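Visitor: heads up, no residue letters with this:
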């Protein structure tokens, strides 16, 4: 496949993902989306699967259920019917069925606390969140999913790209398109990215705009295993008790020390989760 074709396909896949996040609370019209992108539905589905490794329908279902799982715990005054509508389900019955298929319990059981059977909070933190308004910035990225070895390989490639472009000032970022507290790690979709102070010309990597909005920021130090336990705490302890709700925007990490680039399993990073009142 030619380089310009690869870049074009990546842009189309990104546009599809952006559309899904933007309209996740509606009955997403893929026919309309294919017309807007000026490609056939067949090619739209094929390009998306090439880029993300799963089909559009599975992605929509995953995002909706992750959003619903969070909202059931944080939206104390919302009914299950209201949450189903907020997540794009036309009926409560349809929502209950797909939720039970995913989590082996009903939304009502999840909401009352039975989620603790599946998700164990193994650590407690006394960290305070800093609430910030984050502006969108251009980032250059590689998408991936999988184990630690695959993450290390991706970061080695990004580091090589930084060196080849002689970039001096930049941030290393990982966007979490899935909630690792809910989705098995090997199935989670990630975007490893470099955020620079300048626009890179003649670039070999695709680019996109990072998420913007109101975020809660936590500073973290520890191993990768401890970091995953920390994310559990953010979603299933801090968020539930904070009075805030989360959105469908991906959470993300900005590394000060990225241990995927060395042999020491110790991270220093800031974790950002999208919130609103």
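Guide: Great, that's in hand. These numbers come from a predicted model, not from an experiment.

Visitor: When you work out contacts or count neighbours from here on, use the C-alpha atoms and nothing else.
Guide: Fine.

Visitor: hey, where'd the helices end up in the stretch 51-200 of the chain?
Guide: Assigned by DSSP state H, counting those that start in this stretch, the stretch 51-200 of the chain shows helices spanning 56-74, 80-86, 92-103, 107-111, 148-164.

Visitor: The residue nearest the centre of the chain and residue 3: what is the separation?
Guide: Nearest to the mean C-alpha position of the chain, by CA atoms, centre = their mean, lies residue 177 at 1.8 Å. Separation of residue 177 from residue 3 (CA to CA, to the nearest Å) stands at 26 Å.

Visitor: Residue 66 too?
Guide: To residue 3, residue 66 is 35 Å away according to CA to CA.

Visitor: With residue 129 instead?
Guide: Computed as CA to CA, the residue 129 to residue 3 distance reads 42 Å.

Visitor: same thing with residue 144?
Guide: For residue 144, the distance to residue 3 - CA to CA - is 19 Å.

Visitor: Between these two, which has more neighbouring residues?
Guide: More crowded of residue 144 and residue 3, by other CA atoms under 10 Å: residue 144, with 19 against 9.

Visitor: A further structure is provided below for comparison with the first:
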């Protein structure tokens, strides 16, 4: 298997199994590769050891769980990721420079600074306003050509244009453009956020960078506006609507499905989609 594809698939697997055994031995066995070879390739491709990557992602995901499950105790969240109460607090503070208790108390419910433009404040709607526009839909699997970017989500607009120009030969009237994101930029360091830019292609596409995006049940919120306002909408759904909705987010990626991209006006029409259980 191509080394980049191997690392990408291992990241996907790790992100979906953060509450399970993710030892180097277990991961190497999952991908039928020597653990020493696997460890070396992962570090060379990502700049992080497998252990450091898993530890970071577990703590970041636990912070997301705190955000989405305000009634769940910090002790229970720590236990979900294999930490004792005291150990969890220590590791969390080391990662985020704040205790889990203080973090939980600071979770915004009405507004927050935009990390990409700190002088700007994002203001949230009410849960009822979000609910009025949200639908629950079932999606089929999508076979896509993709490129993975690890870095600041503020660069996604530029990255999309480069991606579309690079693969314009594969684009046609039936192409679906999909963005697959793994991180919350208010929690994960901006330099470490993961996003896949994707376009649907035929199953016989012979490029190496293809994959299947799994379908299932999703909440869908339509967005039509300037790219700079996407953050405010997504954070409002996550911080205000989802914790009160009665739905649980499935432990995998969210996706954005694009219907229109207007380069000149820096605006898009898209569906913001969150997987639910």
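Guide: Perfect, I can see it now. Predicted, not measured: the structure shown is a model, and the values here were computed from it.

Visitor: what's the TM-score here?
Guide: The TM-score (TM-score structural alignment, normalised by the length of structure 1) is 0.82; 263 aligned residues with a CA RMSD of 2.7 Å.

Visitor: before we move on, back to that, identify the residues contacting the residue nearest to the centre of structure 1.
Guide: 188-191, 249-251 (CA atoms under 8 Å, 6 or more residues apart in numbering).

Visitor: mapped onto structure 2, which of these hold?
Guide: Mapped onto structure 2 and checked by both residues aligned by TM-score structural alignment, their matches' CA atoms under 8 Å, the contacts of residue 177 of structure 1 keep the contacts 188-190, 249-251.

Visitor: From those residues, list the buried ones, please.
Guide: By neighbour count, with 16 or more other CA atoms under 10 Å, those hold 188-190, 249-251 as buried.

Visitor: Which one of these is nearest to residue 220 of structure 1?
Guide: Set against residue 220 of structure 1, the nearest of those by CA to CA is residue 251 (14.3 Å).

Visitor: Which residues are in contact with residue 230 of structure 1?
Guide: So residue 230 of structure 1 contacts 123, 125 (CA under 8 Å, 6+ apart).

Visitor: Is it in a helix, a strand, or coil?
Guide: What DSSP: H, G, I helix; E, B strand; the rest coil gives for residue 230 of structure 1 is helix.

Visitor: what residue of structure 2 takes the place of it?
Guide: Structural alignment (TM-score structural alignment) places residue 230 of structure 1 against residue 233 in structure 2.

Visitor: now its match: how far from residue 83 of structure 2?
Guide: Plainly put, residue 233 of structure 2 is 33 Å away from residue 83 of structure 2 if you go by CA to CA.

Visitor: now residue 89 of structure 2
Guide: Separation of residue 89 of structure 2 from residue 83 of structure 2 (CA to CA) stands at 9 Å.

Visitor: how about residue 195 of structure 1, what's its match in structure 2?
Guide: Under the alignment by TM-score structural alignment, residue 195 of structure 1 pairs with residue 200 in structure 2.

Visitor: for residue 98 of structure 1, same thing?
Guide: Checking TM-score structural alignment: residue 98 of structure 1 goes with residue 91.

Visitor: okay, now its match: neighbour count?
Guide: Neighbour count for residue 91 of structure 2, taken as other CA under 10 Å: 17.

Visitor: Name the nearest residue to it, ignoring sequence neighbours.
Guide: residue 59 (7.7 Å; CA to CA, 6 or more residues apart in numbering).

Visitor: Would you mind finding the match for residue 65 of structure 1 in structure 2?
Guide: With TM-score structural alignment as the criterion, residue 65 of structure 1 lines up with residue 59 in structure 2.

Visitor: ugh, typo on my part, it should be residue 243 of structure 1
Guide: Structural alignment (TM-score structural alignment) places residue 243 of structure 1 against residue 246 in structure 2.

Visitor: ok, that match to residue 277 of structure 2 distance?
Guide: For residue 246 of structure 2, the distance to residue 277 of structure 2 - CA to CA - is 10 Å.

Visitor: my guess is the match of residue 65 of structure 1 meets residue 92, correct?
Guide: Yes: counting by CA atoms under 8 Å, residue 59 of structure 2 does reach residue 92; the two are 6.2 Å apart.

Visitor: which neighbours do those two share?
Guide: Common neighbours of residue 59 of structure 2 and residue 92 are not found (criterion: CA under 8 Å, 6+ apart).

Visitor: what about residue 71 of structure 2, how many neighbours?
Guide: Residue 71 of structure 2: 9 neighbours (other CA under 10 Å).

Visitor: Contacts only, for it.
Guide: By CA under 8 Å, 6+ apart, residue 71 of structure 2 lies in contact with nothing.

Visitor: Number of residues surrounding residue 226 of structure 2?
Guide: A total of 14 residues lie near residue 226 of structure 2 under the criterion other CA under 10 Å.

Visitor: again with residue 39 of structure 1
Guide: Counted with other CA under 10 Å, residues neighbouring residue 39 of structure 1 total 12.

Visitor: show me what contacts residue 24 of structure 2?
Guide: Residues near residue 24 of structure 2 by CA under 8 Å, 6+ apart: 35, 39, 50-51.

Visitor: follow-up on the earlier one: need the helices of the stretch 51-200 of structure 1 in JSON lines with distance to residue 119 of structure 1, can you?
Guide: Shown next, in JSON lines, are the helices of the stretch 51-200 of structure 1 (distance: least, CA to CA, whole Å):
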{"stretch": "helix 56-74", "distance to residue 119 of structure 1": "12"}
{"stretch": "helix 80-86", "distance to residue 119 of structure 1": "21"}
{"stretch": "helix 92-103", "distance to residue 119 of structure 1": "11"}
{"stretch": "helix 107-111", "distance to residue 119 of structure 1": "11"}
{"stretch": "helix 148-164", "distance to residue 119 of structure 1": "21"}
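
Visitor: How many neighbouring residues does the counterpart of residue 11 of structure 1 in structure 2 have?
Guide: Aligned by TM-score structural alignment, residue 11 of structure 1 pairs with residue 5 of structure 2. Look at residue 5 of structure 2: counted by other CA under 10 Å, it has 15 neighbours.

Visitor: Tell me which helix or strand residue 35 of structure 1 sits in.
Guide: Using DSSP states H and E, residue 35 of structure 1 sits in helix 30-37.

Visitor: before we move on, what about residue 13 of structure 2?
Guide: Per DSSP H and E: helix 3-16 holds residue 13 of structure 2.

Visitor: Report how many residues lie close to the match of residue 243 of structure 1.
Guide: There are 8 residues near residue 246 of structure 2, going by other CA under 10 Å.

Visitor: Could you measure from it over to residue 227 of structure 2?
Guide: When distance is defined by CA to CA, residue 246 of structure 2 is 29 Å away from residue 227 of structure 2.

Visitor: Excluding chain neighbours, give the residue nearest to residue 25 of structure 1 in space.
Guide: residue 88 (4.0 Å).
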